[in-house]
Every structure is written in structure tokens, then in C-alpha cells.
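Novice: I'd like to go over a predicted model; first the sequence, then the structure.
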Amino acid sequence: MENITRGGQFLVKETLAENIFTPEDFSEEQKMMRDSVKEFVDRKIWANKDRFEKKDYKFTEECMREAGELGFLGVAVPEEYGGLGMGFVSTMLTCDYISGATGSFSTAFGAHTGIGTMPITLYGTEEQKQKYVPKLASGEWFGSYCLTEPGAGSDANSGKTKAELSADGKSYKINGQKMWISNAGFCHLMIVFARIEDDKNITGFIVEYDPSNSNGITLGEEEHKLGIRASSTRQVFFNDTVVPVENMLGGRGEGFKIAMNSLNVGRIKLAAACLDSQRRLITQSVNYANERVQFKTPIANFGAIRSKIAETATNAYIGESAAYRAAGDIENRINARLAEGNSHQEAELKGVEEFAIECSILKVAVSEDVQHCADEGIQIFGGMGFSEDTPMESAWRDARISRIYEGTNEINRMLTVGMLIKKAMKGHVDLLGPAMKVGEELMGIPDFSTPDYSELFSEEKALIAKLKKAFLMVAGSAVQKYGTDLDQHQQLLMAASDMLIEIYMAESGILRTEKLVKNIGEANAKEQIAMAKLYLYQAVDIIYTKGKEGIVSFAQEDEQRMMLMGLRRFTKYNNQPNVIELKEIIATKVIADNKYSF
């Protein structure tokens, strides 16, 4: 297992293109799964988008039931519990393609398969799994996840819901209130987090729900939301709700751990759930731009529109590249643990936990890209984009929640750097050695020789290596200055996080495209090459800006001058790409194909 990539190591260890998983590597089985999911979504979800916008909760439930009948709810569930037992990449692929038509169904699906089913699959006893998971995998039952409380949002462990053991020791009584509970209106089972006595950490419970025998459970009215309008979202109130002791999930006080590990998986799945939305939005935008005539020509011929199409296509391509790279790494780690004799539960948990940094990176990057894609889609449609008669308006509203749930993007930004530093302290990622080398390089004489960049991506890969040095310089100096108090400097952490995010995303695009070129040749991948180069160019600008913001916040005088000089050196191109030409290459292909075509 030592040869398998560890989470966060991308920053200090070169990744070879042949060692990453890309969407071009889907197996025949995965392609069949993708196509069957797309058929279901086109027929059932996309064709009935208006029903979701009219808050047809019953239709959402109907679609979920059919998804269960088709096996989509059980892709990640082991076969012995009624699922398909497919690997992590396949679960990502299903989540990706089932989520593109509407955020309402995407949220219902994600809440059920992720935080509604997965905690039992990964933390449940054998009896709990046999009893509940087959019903959840088939869609006979639906699950929900009751963590958030009115006073405990991001601070999940501060919840006030209480669980009190009965005098005979056979059951707990749960009292409290939960809010923003997805699927509450049609669920049969709730994963509920409550505190026993004055425990430091909350505890998880499996709570059955039957409206005809409420057991002290009452639901608030459906929330009226900006988007995801047909996703059932209610408050849930527990009043002396009796739960058998055997329905405790995991051990006492393990609820916070269950909640956090569930969020790790939820974050990368959320990134996947934002991918097909972008593909569909780009296709809709291009269709409209090719049909809409102004000044006697389709607006797709205008440079301003072509730029938007190129940039949104690039973001979608890079998001795919990074999401499936991480999914492949997680699957490799899970398989290695299984080969070593780990149980399915332990292998899955540790496999995802290993790449928690990448999960947070992806959650932030792709959720912001889908919002940008919907926003530019509205702009391409012009006044029509603001109308409910076109798909852009609802897509823009649906996209907005993705920056909030599974941990806000602000929290995820701070987590990326915080988790990386913890990994370094545990010796899982050697940050100190490379950071010290960067410091020595800053003190040394710069190399003014002109390197040979004749091979494809040779300059881009050299530049990514320098961008990593820029991050190590900023983050390493910040840790030296503030030590354990670094988490008090949130704006600095967020600047460093943006540097880290752009490095991972840009490198993923370069590696995917390099692997693609080796298989089909440069001539057949010129648009993908253009997208990889365009994204990197824009990432360099962000890294320079955020690096400067970080440096001037804690360094002064000579130290500041030296670090700013280093930052300029680490973000300098030898040969600047022609950005407008790159955009033209991308836009020409997408517009000619009249769809997102990569």
C-alpha cells in the first residue's frame, strides 16, 4: 500500500499521468451504468422539470422509488445487503449523471444514498445492516439525516437534542428539534444525533418513522426555499421518542465522528452532483446561442459569448478531471485495504478519510463552478434567461445551495489547510522538508538559464511544480509565525486554501489531458489541451493574488520583499499562452457540436 498515493501528497510528490483515473478510463460496465442513468434522467426527470419547480413532492418520491427499482439507490451498497456492490468510481459516476436535471431530485437522491443509508452501511451492526439496508437500497424505504439544529449549524457537535436511557435500560427517549432535514416528508428512517447525559460528543441513533404511529415525532411544514423546491425539507421535533438501545449507531459518543466521516463522502459526491448540471447547462446555452440571431448573425459568433462558452466548458472539464482523479485514488486505497484483510466498513471509511483534503477541495471548486455556469447561462440567454420558461433560472437557484450544504465553502476552505497541517504533524505528508528547501531556494541565486520546453506540457508541469513551492512558502511561513494559533487567522487560511485548490484542479486537468494525448494523439485532443492550458493560466493569476494577500498579512520589510520576489518567480511563465486563441479553439468545437462534447 506504500506505493499508493496518500491524501494531500499531490503537493509534495509528482503524480504521473498514467497513475490517475480519468473519465476516459470508464469500463464497459461503468459506461452501461452511465447510459442507463442518463436514459432515466432524460425520460423521467428532465422531461418533467416543471413539476419539480411547482413543488410536486409526491413526484420526487415517485422518481426516487423508480430509481430504487432500477438499482440506482444501491450502487454503493454491498451485494449481501441488497445492493450492486460497485466500486467508488461507479458510485461517483451514478451520482454525477443522476444529478444533472434538477437540484430537487439530486438532493433527495444524495440525502438518501449518502447520509441516509451510508452511516448504517459503514457503522451499523450486522443486525442493523440486515434489517435496514436492503429496504433502503431497494427504495422500499427512504432515509433522512437529522443533524442540524436551530443553534447548531456548522458547529454540529453543539446540538442540544437529548437521549435519556430508560430505567430498565432497554430504550432511549429522544427529545429535541432538528431543522433543514432533507427527505423528512417521505422518509421511513432517520439517522438522529443526540447527546446522552453530559457527554462531550453526540451519539447516533437509527429511528424508524411511521406517520400512522408517530412515536412522538412531528414534522414542521415544508420549507419554502430559493431553489431545490421539490426536495422535501422540514423541521423534525422529537417528544419522548422511544428508540431501542440496539438502535444506537456506532458506540456512545461516536456520533460526531460518524457525522464528520459522512460529510467527507458527501463532499466528493456533491462535487460529482454538480458535474452533469454543467454539461447540460453548457449544452442548453450553446443551443440557444446558435439559434438566437442578433444583428443578422447567431450570437454564438460574438466573441463575448464565445468566451463564456469556452470558460464554462473548461471549468466543467477540469471539474470532471479532478473529481474522477480523487475517486480513482479513493477506490485504489479501499481495494488495498480490502486486500490487507480490512472489513468493507473499515476499508471504505479509511479510504475516504485518507482523501478528506481532496474531498473538501472538490466540494468548493465544483460547487462554485456550477453556480458560475448557471449565471453565465442566464447571461447568454439574456432577458429570456431570467424567465421561468427557460431552464437557466431554476438551475441558478438550485446551484446556490451547493455552496452551503456538506459544510459551507468557507469552512471547507479552512479545513483543507488545517487537515494538511495535521497530516504533516502525523508524518503522513512531509511538508517540512519541501518547505525548508523552498526557503533555501529563496535565499539562493536564481537560475537564469532557459529551460527546454519543447515537449507538450513541459512548461505547464514545471509551472505547477513552482506553484506548489509558492503554496509551501506561504503556508510554511504562516505556520512558523502563528503555530497552533493559525486557525485564528481565517482570512489567511482562506487565501492559502485558494492556492491549494487551484493547484489540485489545474494539475488534474494537465494530467488527464496528458494521459488522453498519449492514447489519441495531440491532433485529436487540441481542445482538451487548450482547456488544460487555459485553466492553468487563470489558476496562476489566482495563486499570485492570493499568495500576495497572504504574505503581506504576516510578513514585513525584508522578509516580505523576499517572499514577494519568490512569489513572482514561482508564478512566472517562460512563454505566455495566447488566452484568446485558446478560448477560440474551445468555443469553436463546442459551438460546432452544439453541445458540451468532451
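Specialist: All right, it came through fine.

Novice: for the rest of this, base every contact and every neighbour count on C-alpha atoms.
Specialist: Fine.

Novice: buried residues in stretch 68-79?
Specialist: Neighbour-count burial for stretch 68-79 flags 68, 71, 72, 73, 74, 75, 76, 77, 78 (criterion: 16 or more other C-alpha atoms under 10 Å).

Novice: what ranges do the helices span in the stretch 101-250 of the chain?
Specialist: Listed in chain order, the helices of the stretch 101-250 of the chain (DSSP state H, counting those that start in this stretch) span 103-110, 118-123, 126-138.

Novice: kindly report the same for the stretch 401-550 of the chain.
Specialist: Listed in chain order, the helices of the stretch 401-550 of the chain (DSSP H, counting those that start in this stretch) span 409-426, 432-443, 458-482, 490-520, 526-554.

Novice: tabulate those (JSON lines), appending mean neighbour count.
Specialist: Output for the helices of the stretch 401-550 of the chain, formatted as JSON lines (neighbours: other C-alpha atoms under 10 Å):
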{"stretch": "helix 409-426", "mean neighbour count": "19"}
{"stretch": "helix 432-443", "mean neighbour count": "15"}
{"stretch": "helix 458-482", "mean neighbour count": "20"}
{"stretch": "helix 490-520", "mean neighbour count": "22"}
{"stretch": "helix 526-554", "mean neighbour count": "21"}
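
Novice: and residue 133, which of the ones you listed is closest to it?
Specialist: helix 409-426 (29.8 Å; C-alpha to C-alpha).

Novice: list the buried residues for the lengthiest helix in the chain?
Specialist: The residue-count maximum for a helix in the chain (DSSP state H) belongs to helix 303-339. Neighbour-count burial for helix 303-339, with 16+ other C-alpha under 10 Å as criterion, is recorded at 305-338.

Novice: which of the buried residues of stretch 68-79 sits closest to residue 354?
Specialist: residue 76 (18.5 Å).

Novice: that closest one sits in which helix or strand?
Specialist: Under DSSP states H and E, no helix or strand contains residue 76.

Novice: wait, what's in contact with it?
Specialist: Taking C-alpha atoms under 8 Å, 6 or more residues apart in numbering, we find residue 76 in contact with 83, 84, 85, 86, 87, 88, 90, 91.

Novice: want to compare, so here's the second one:
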Amino acid sequence: METINKTLKGGEFLIKETLASDIFIPEEFNEEQRLMADTAKEFVQTQVEPLLDRLDNHEEGLMEGLMKQAGELGLFALSLPEEYGGFDKDFNTSLLVTESVGGGHSFPVAFAAHTGIGMLPILYFGTEDQKQKYLPKLASGEWTAAYCLTEPGSGSDALAAKTKAVLDAAGENYILNGQKMWITNAGFAQVFIVFAQVDGDKFTGFIVEKDFPGLSLGNEEHKMGIKGSSTRQVFLTDCRVPQENILGQIGKGHLIAFNILNLGRIKLAAATLGASKKVLNIAVKYTNERSQFKIPISKFGAIRHKLGQMATRIFASESALYRTGHDIYLKEQELLAAGKPFAEALLGAAKEFAVEAAMLKVDGSETLDYVVDEGVQIYGGYGYSADYPMDRAYRDARINRIFEGTNEINRMLTVDMLLKKALKGELDLMSPAKAIQDELMSIPDFGDEEEGLFVAEKKIIRNMKKAILLVAGTAVQKFMMTLEKEQEVLMNIADMAIKTYTAESTLLRVEKLINLKGEEAAARQKDMALVYLYDALDGIYLAGKEAVASMAEGDEYKLLFIGIKRFTKAEPFNTKEARRRIAAEMIQKNQFVY
């Protein structure tokens, strides 16, 4: 497998190796970036957290007021160019601030809907007049934005929307009729990004203002969690929208919807990371305060296992997130240098890494779900009480596996996008897949002993990639044009890819950290990288075994199963002691310290 010293293309991690020196790690954030993150965290701690109960009860104007305050602090303006009232910061800075508000329960939902899917369609697809009219007010918090895509009959199948737009007889206004549902920020937004079918079949975006005649709202939805966010239906009844408020081109609304979702997915991963860290901090403190059998429960092995595993999954998710965020930034700079306009550059970069964004969304949301579930368990009976913090955290977390495309959709998209890249010639997956099938028929090559850090672990990563290519190559050969119907196999492959990308990102982060600070300073981070790697290896074995059993029988199955076993074989590692060491440091410092 080739090692390169430049940014990979999206999805190329499967067939090429990356040098640790070429990835960005969170430890490299500079003082200015950390100051922005601290400002966001302090805002959540001092302004949002004291109001959580009142927010959940939908006290009139409360969330809207917080959004205005956040805008005045500059938290909405980070990614925008200066000419629209922004600070023009790089992509990882915007991810870091999104992470920093992520522990604010319902607030980051409103925040992300506004700064991501609300503002960005105008930034990237709007005319200059539209940008000048809307973006400064959205950046300052004077106005708030909402995104209207989902309808009662179209969730994951967004292009099946039935909302219609017809040009009036004077040729000046489009008349919109339809119904949108689950619209975040609807209760107080001044600007709505609405998708409708022009003339019944041309999926198109529109900028609709709250005061346009014919726009009305349903009541606030009663939700399982994120109760403090405004979620309403939006009704369009002969809603008159000026022709100049068409967003992008008629019939090209799918370009807006899908490109913005690429950015939305990675930003959701950032928000779930912030929420996960907050929950773990609360859990660690509780284990030191709560005693059973006359000793703090933090001394029990079962509790330390939970804390160590929670920290490991958070650290791994964080490693993958900022690796991808930096790759998107580098690709954006490359496209700008090639003469691409601003909007095309970031959208092109996000599209390039759409595979990684989908994987991050799945991993981040499922890490948070794991963390809050274990948080409830650590609190025991108190965890089930609404008077203690895990109740709200548990309920609020659940939506993230549905937001921005369900995790099932994102898993299938991961494989679908990889295969489409291969079919277009952008990614050569089939040559390595064929080579791996040939390798199975030969005697294993034990090779010469390599030297350097993490030699054995990097071999494990290479073999994990071989296992993916073995399963994916077999699936393509077996099912060909009907592969999209084999959703279980697609999800097996996606799980293997997610675990591999995250494990590799974590290992590279720790390698870079050791090179910067020495092995002793990164000892617990090394523990987390290895715990995650060995857990991932077990997961890849199970997913691979399940996939090949569903595709082959007899001798063919035996050969494929031998391959899965060969590529998931490793020397044993004591994950129990590693988790204990990770937990012990957090318990001693009474917080998540990594």
C-alpha cells in the first residue's frame, strides 16, 4: 500500500496510507482558536445552562434572545467572508466553535440550523444581491434562518417533495403551496430556505421571508428531547415569493440540498463531540462523589471500564473529525489557488470528502449515544430521574442518529459514494480488491521487519483495509447492479470503513503527538489509540464474517472467511489495563483531560 505525503482524495484512505506529519491534530489549535472556543463554552455555561428548564418549557422569546446574544458575540460570523460581516476563519475553527457549543442541549440545535443549513445555502448559492441583503443580518444575529426540506411524505427521499411553485401571470412572483415539517428555528426565524417543485418537476430552492404573504406556522412539536429548540410545521398557502428570491438555478435545488448536507453532517459530528465531552465530565465527577460499600464508585473496575471506554471513543471521534476538517480546508485552498470562486471552492472541498462526512456523522452520533447511555448507568437510579443531568442528556442525544440523514442512510451513502468514485475513475478500488483476492490464493508474505513507531499497529490498519476491499469487491462481483438492494451488506461494509478510518486517524494523531511531545507525555493517548484499534478489529471481524456468510457458500465461503480471519488477526493486547489507566488519570483530575 502506497504511502504519500500530501492530502488524500476523499475515500482514498482505503487504498493509501497517510503520514502522521500530514494530518492536523487538535493539540495544534493556536491561542486565537482556543480563545474563540473558550468564548463559546463560557457563553453556554453562563447564559444557556441556567435557562435549560425554561428553554424546555418554550418560554416565549428565550431561545431567540440567546441566538441574538450569540450573534453579538460573533459566534455566527466565523465562516463568512468579511464583506458580509464575517471573520473568514478556516473550516476547523468553525468546527471547534460548533464543538464548543455542543454541550448546550437544545441550543446547539438552533445554533447549527442557523449557521449551517440556514445561512450557508445563501452564502454558496445566492446572488450577490441576496448575499448583501441577508448575510450581514444573519451573521450579526439580528435575523435567524431555518431550512425547509422535509415534508410529511418525504424524509430521506427529499427529492420527492410535493410543495409546488408556479410563476404568476405577471411573471413577478412564484406562488408556493405546500407543507414542511420538523423545521428547526421555525418559531422565530425571519428567513426560510424552502425547496419546491417549479412547474411540478423542477426541484428548486427559494429564500422566503417570514412576512411574505401566505407563510404560516403550526404549533410547537412535542418531542422526546431537544425540547428547547423550536420545531414547527411551515405552511405555504399561495405564498408569494419574488422571482429574485430564487436560490441558485431552477431545477438545481438538489445541488443545494446535497452539498449543504455534506457540511451539515460534519458539523453535527462536531456538536456531538462537545456533548459527549460534557457528559463524560459530569460522569467522572459523579464517580468521585458517589460512594457505595463505603468507597467511591470510581474505584470499581466496572466503572473504570465505562469511563475508559467513553474517553476512548470520544478521543477517537475527535481525531477523525479534525483530520477531515483540515483535509477539507486544504482542498478548499487548492481549489482557490486553481482559480475557483469562493463558493465553488468550499463546496467542492466538502463534496470531495462527502464519504468522510457521512462516516463522521454516524460515528459522532453513535459515540454520543454510547456515552449518554453509560452516563445514565453510572448514575444508576439517579440517572433515570429527571432531577439529575443524565435524563436531559440521554433524551437530547437520540435525535442525532436521525438528523442530517439517518445513520442507516449515511451508511449506505458511504459505500454508494465510494463505488461511484470508483466507477468515475476517481478512485481505483478494483485493482487493490483484485490484488487482495489473488493474495488469498498465495502463501502469506511475512516480509522484513520494519522499524519505527506503531509498526505492528499500522500493519493491522493495512489488513483492516484489505478486509474491507475483500468484502466490497466480492459484493460488487456478486450483486453488480442489484447491490443497492443488499442494504445489510452495505451497512456491514460501511461499519468496517468507519472503524478503520477512525482507528487510523487516532493512531496517526498519537504518533504525531509522540513525535511532538515524547512517548511519556502521550502515554494515555497511546492507550486510547490501542484500545480503539483492538475494539475496531473485533468489530471488523464480526461485520466481515456476517457479510461473507450472506454472499457465499461452500468453498467460496471458506476462502473468504479465511481472508477475514487472516486480515483481522493480531497479537493480544490487554485492553482492560489500558482502560483502567485512562480512567485513573481522569478520576485523579476529576475530568476528561484528553
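Specialist: Thanks, I have it. Keep in mind that what you see is a predicted model, and the values were worked out from it rather than measured.

Novice: where does the TM-score land?
Specialist: Here the TM-score for the pair of chains, by TM-score structural alignment, normalised by the length of structure 2, is 0.98; 591 aligned residues with a C-alpha RMSD of 1.4 Å.

Novice: the helices of the stretch 101-250 of structure 1: which one's closest to residue 392 of structure 1?
Specialist: The stretch from the helices of the stretch 101-250 of structure 1 with the least distance to residue 392 of structure 1 (C-alpha to C-alpha) is helix 103-110; that distance is 12.3 Å.

Novice: elements contacting that closest one?
Specialist: Counting contacts by 3 or more C-alpha pairs under 8 Å, 6 or more residues apart in numbering; DSSP states H and E, helix 103-110 of structure 1 is packed against helix 57-69, helix 255-273, helix 391-400.

Novice: make a markdown table out of those and add distance to residue 354 of structure 1.
Specialist: Putting these into a markdown table (distance: least, C-alpha to C-alpha, whole Å) gives the following:
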| stretch | distance to residue 354 of structure 1 |
| --- | --- |
| helix 57-69 | 30 |
| helix 255-273 | 10 |
| helix 391-400 | 28 |
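
Novice: between these, which gets nearest to residue 483 of structure 1?
Specialist: For these, distance to residue 483 of structure 1 was read as C-alpha to C-alpha. The smallest value, 24.5 Å, belongs to helix 255-273.

Novice: Provide the aligned range in structure 2 for the closest one.
Specialist: Mapped onto structure 2 using TM-score structural alignment, helix 255-273 of structure 1 covers residues 253-271.

Novice: buried sites along that stretch?
Specialist: Buried residues in stretch 253-271 of structure 2 (16+ other C-alpha under 10 Å): 253-257, 259-271.

Novice: just to revisit the earlier point, give me the mean deviation of the longest helix of structure 1 from structure 2.
Specialist: On superposition with structure 2, the mean distance recorded for helix 303-339 of structure 1 (mean C-alpha distance after the TM-score superposition for structure 1) is 0.5 Å.

Novice: so that helix corresponds to what in structure 2?
Specialist: Counting by TM-score structural alignment, helix 303-339 of structure 1 corresponds to residues 301-337.

Novice: alignment lookup: residue 377 of structure 2 to structure 1.
Specialist: Counting by TM-score structural alignment, residue 377 of structure 2 lines up with residue 379 in structure 1.

Novice: need the nearest residue in space to its match, chain neighbours excluded.
Specialist: Excluding its sequence neighbours, the residue lying closest to residue 379 of structure 1 (C-alpha to C-alpha, 6 or more residues apart in numbering) is residue 385, at 6.7 Å.

Novice: residue 394 is in contact with the one you found, correct?
Specialist: No. Judged on C-alpha atoms under 8 Å, residue 385 of structure 1 makes no contact with residue 394 at a distance of 9.7 Å.

Novice: for these two, indicate the residue with more neighbours.
Specialist: Using other C-alpha atoms under 10 Å as the criterion, residue 385 of structure 1 and residue 394 rank with residue 394 on top: 25 against 22.

Novice: need the contact list for the aligned partner of that one in structure 2.
Specialist: Residue pairing (TM-score structural alignment): residue 394 of structure 1 is matched to residue 392 of structure 2. Contacts for residue 392 of structure 2 (C-alpha under 8 Å, 6+ apart) come out as 105, 225, 386.

Novice: what does residue 91 of structure 2 give?
Specialist: 79, 325, 326, 328, 329.

Novice: tell me the one of these nearest residue 243 of structure 2?
Specialist: Using C-alpha to C-alpha, the contacts of residue 91 of structure 2 come closest to residue 243 of structure 2 at residue 79, 28.0 Å.

Novice: what residue in structure 1 is paired with that closest one?
Specialist: Residue 79 of structure 2 maps onto residue 76 in structure 1, by TM-score structural alignment.

Novice: its match and residue 118 of structure 1, how far apart?
Specialist: 8 Å (C-alpha to C-alpha, to the nearest Å).

Novice: with residue 396 of structure 1 instead?
Specialist: Distance from residue 396 of structure 1 to residue 118 of structure 1, by C-alpha to C-alpha: 29 Å.

Novice: sec struct for the counterpart of residue 45 of structure 1 in structure 2, please.
Specialist: Following TM-score structural alignment, the counterpart assigned to residue 45 of structure 1 within structure 2 is residue 48. The three-state label given to residue 48 of structure 2 by DSSP: H, G, I helix; E, B strand; the rest coil is helix.

Novice: what about residue 48 of structure 2, how many neighbours?
Specialist: Count around residue 48 of structure 2 with other C-alpha under 10 Å applied: 21.
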